[in-house]
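A.B. asks: need a structure here:
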Amino acid sequence: MAAVCADELAVEPPAAARRLLGATLWSGPVGVRIVEVEAYGGDPTGPWPDLASHSGRGRTKRNAVMFGPAGVLYVYLSYGMHTCVNVTSGPDGTASAVLIRSGEVVAGLQTARARRTTARSDADLAKGPGNLGSTLGITLGDYGTPLFDPSSPIRLELAGALSAAEIATGPRVGVRMAAEQAWRFWLPASTAVSVYRRSPRAPRIETGSGPGSYR
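C.D. replies: From the prediction side, this is the model:
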C-alpha cells in the first residue's frame, strides 16, 4: 500500500504538487491538511531543470534525498531558523520535490497552539512554510523520513484527487530564479493560504504594454 501511495507522487513536479493538495501530514498528535504547495524540479541533466530548486545545480549532501524515491521527507532551514517541509517526487534517480507551504490543523489543535503561541488565529498556525514546520514539530533530524511507512513518526495520507476547478495556480513565492514559473498551487477556499510575495531580487520582466514597461 505504501508503494502504491508513493507511486502517485512519482510523476512530474506540478502533478505531484496538485496530488498533495488536500492530503494530511501527521507528526505525532498533530495533523495538518495541506492547502498550499510549490513544485520544484531538478538539475539541468534531468527532465525538469529548475535553477530555483535546491537540486538545480546538481546533487549535494544537502539535497541528496531529492534524487531518491518519491514520498520521502526533505527538510531544510530557511534563513537559518525556519524549518521548511518538502515531499520528494518524481521517479527514483530524478530530482524533484514539493514544498508544503501552508495547511489547516485538523488534529492536535492544543499541541499546535502550544508550539505556535504567537499565531493570531487557528488559521495562522500553519500558514507559511516556517510556521507549518513549527506547528508539526518537524526538525532537521527528520530528514529522510519515509512518509508512507506506517511506523514512521511523520506520515502522509493522500486524499482523493481534486478537480482543476478547486485549485488555483500562480508563480512561486520569494524565489529569485525562475520567478515567473507558475508552479505554486493552492486551495482558494482556505483561509490558511499564505500571501504571495515576489522576491525583490527577481529580475523584472517586460509586460509588453509599451517600451520600458515592467512588473
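A.B. asks: from here on, just use CA atoms for contacts and neighbour counts.
C.D. replies: Noted.
A.B. asks: show me the strands in the chain, by range?
C.D. replies: Assigned by DSSP state E, the strands in the chain fall at 24-27, 30-40, 73-78, 82-88, 97-107, 154-157, 168-170, 184-186.
A.B. asks: now these as CSV including mean neighbour count and distance to residue 113?
C.D. replies: Listed next are the strands of the chain as CSV, based on neighbours: other C-alpha atoms under 10 Å; distance: least, C-alpha to C-alpha, whole Å:
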stretch, mean neighbour count, distance to residue 113
strand 24-27, 22, 14
strand 30-40, 27, 10
strand 73-78, 19, 22
strand 82-88, 24, 17
strand 97-107, 26, 10
strand 154-157, 22, 19
strand 168-170, 15, 28
strand 184-186, 24, 23
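A.B. asks: structure for this one too, so we can compare:
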Amino acid sequence: MKKLQWDFYSKDTLSVAQNLLGKILVHEINGKRLSGRIVETEAYRGITDKAAHSYGGRRTNRTEIMYGTPGFSYVYMIYGMYYCFNIVTEKEDIPEAVLIRALEPLESLDKISLNRYNKSFSSLNKAQIKNLANGPGKLCNALAIGKSENKVDLCNGSLYVAKDDINDFNIKSAKRIGISYAQEAANYPWRFYIENNIYVSAK
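C.D. replies: Predicted coordinates for the structure are as follows:
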C-alpha cells in the first residue's frame, strides 16, 4: 500500500476531508495490519471555527500539533474514555484538521473484533459488525489507536493512510455531530460520508 504524503494533506481542509473518503487507514502493530476504508470524515477549520479546538487561535500543549506540519496525527480523549483520531491539514501555523469518523473494516477482522468486543469476528451478529468502527471512538478502539499514536508522522510510520483505486461512490455532506455548543458553526455542513455505506455513523 502506498502511503499518502504531506502534499495530500497540505491543501484546503474541506477538500482533504472529502478526498480522504475511500482511502485506507492502516495501523501496523504486533505483526498485524489492521485497516479500514474511510467512509466518514469531519472538517475542523481552526481559528474561525467555533467547533475547533484551535478556535480563536487557542494554543495549548494539546493543540500545538495542529499548528505544525500537515500529515501528522492529532489524537485526543473525550468523556475521559474514548480517543478520537484526526489528521492535521493545511500549511504550518494554520491549525486545521480532519476527524476520521467511521471506517469499513478490511484487514485483520478477528483482531479488530477482539479489540472491540473481545470475541472473534465470526461470532459477531450483523449489528455488531456494523458497529465495529462506525464512530470515532469505536474506530480508535478497533485499530488500537490511543495516546501513543498522538503527534505521529502519518507519512513515515506504522500508522498511515494509503491510496486506493475505489472512487465509484457519491459523497454526501451534513452537519457535524456532537458540537451543539458551537453556535452557528454547529450547522456548517462539514461532515462528509460515502452515500449508502452501512458503516457511516449517521446519515
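A.B. asks: TM-score them against each other, please.
C.D. replies: Scored by TM-score structural alignment, normalised by the length of the second structure, the superposition of the two chains gives a TM-score of 0.86; 187 aligned residues with a C-alpha RMSD of 1.9 Å.
A.B. asks: figure out which of the strands of the first structure is closest to residue 64 of the first structure.
C.D. replies: strand 73-78 (9.1 Å; C-alpha to C-alpha).
A.B. asks: quick one: the counterpart of residue 39 of the first structure in the second structure from residue 115 of the second structure, how far?
C.D. replies: Matched to the second structure by TM-score structural alignment, residue 39 of the first structure sits across from residue 43. Distance from residue 43 of the second structure to residue 115 of the second structure, counting by C-alpha to C-alpha, to the nearest Å: 27 Å.
A.B. asks: and the contacts of stretch 68-76 of the first structure?
C.D. replies: With C-alpha atoms under 8 Å, 6 or more residues apart in numbering as the test, stretch 68-76 of the first structure has contacts from 5-7, 9-10, 63, 65-66, 83-95, 97, 139-140, 142-148.
A.B. asks: go on, stretch 193-203 of the second structure?
C.D. replies: Residues contacting stretch 193-203 of the second structure (C-alpha under 8 Å, 6+ apart): 18, 21-22, 39-41, 101-104, 130-131, 133-135, 169-174.
A.B. asks: do that again at 7 Å, thanks
C.D. replies: 21, 39-41, 102-104, 130, 134-135, 169-173 (C-alpha atoms under 7 Å, 6 or more residues apart in numbering).
A.B. asks: ok, stretch 142-159 of the first structure next?
C.D. replies: Here stretch 142-159 of the first structure has contacts from 2, 6, 20, 22-28, 65, 71-75, using C-alpha under 7 Å, 6+ apart.
A.B. asks: pull the distance from it to the chain's centre.
C.D. replies: Centroid separation for stretch 142-159 of the first structure versus its chain: 15 Å, with C-alpha atoms, centre = their mean, to the nearest Å.
A.B. asks: what does stretch 117-136 of the second structure give?
C.D. replies: That offset, for stretch 117-136 of the second structure, works out to 18 Å (C-alpha atoms, centre = their mean).
A.B. asks: just put the strands of the first structure in JSON lines and tack on distance to residue 119 of the first structure.
C.D. replies: Converted to JSON lines, the strands of the first structure look like this (distance: least, C-alpha to C-alpha, whole Å):
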{"stretch": "strand 24-27", "distance to residue 119 of the first structure": "19"}
{"stretch": "strand 30-40", "distance to residue 119 of the first structure": "15"}
{"stretch": "strand 73-78", "distance to residue 119 of the first structure": "19"}
{"stretch": "strand 82-88", "distance to residue 119 of the first structure": "15"}
{"stretch": "strand 97-107", "distance to residue 119 of the first structure": "12"}
{"stretch": "strand 154-157", "distance to residue 119 of the first structure": "23"}
{"stretch": "strand 168-170", "distance to residue 119 of the first structure": "25"}
{"stretch": "strand 184-186", "distance to residue 119 of the first structure": "21"}
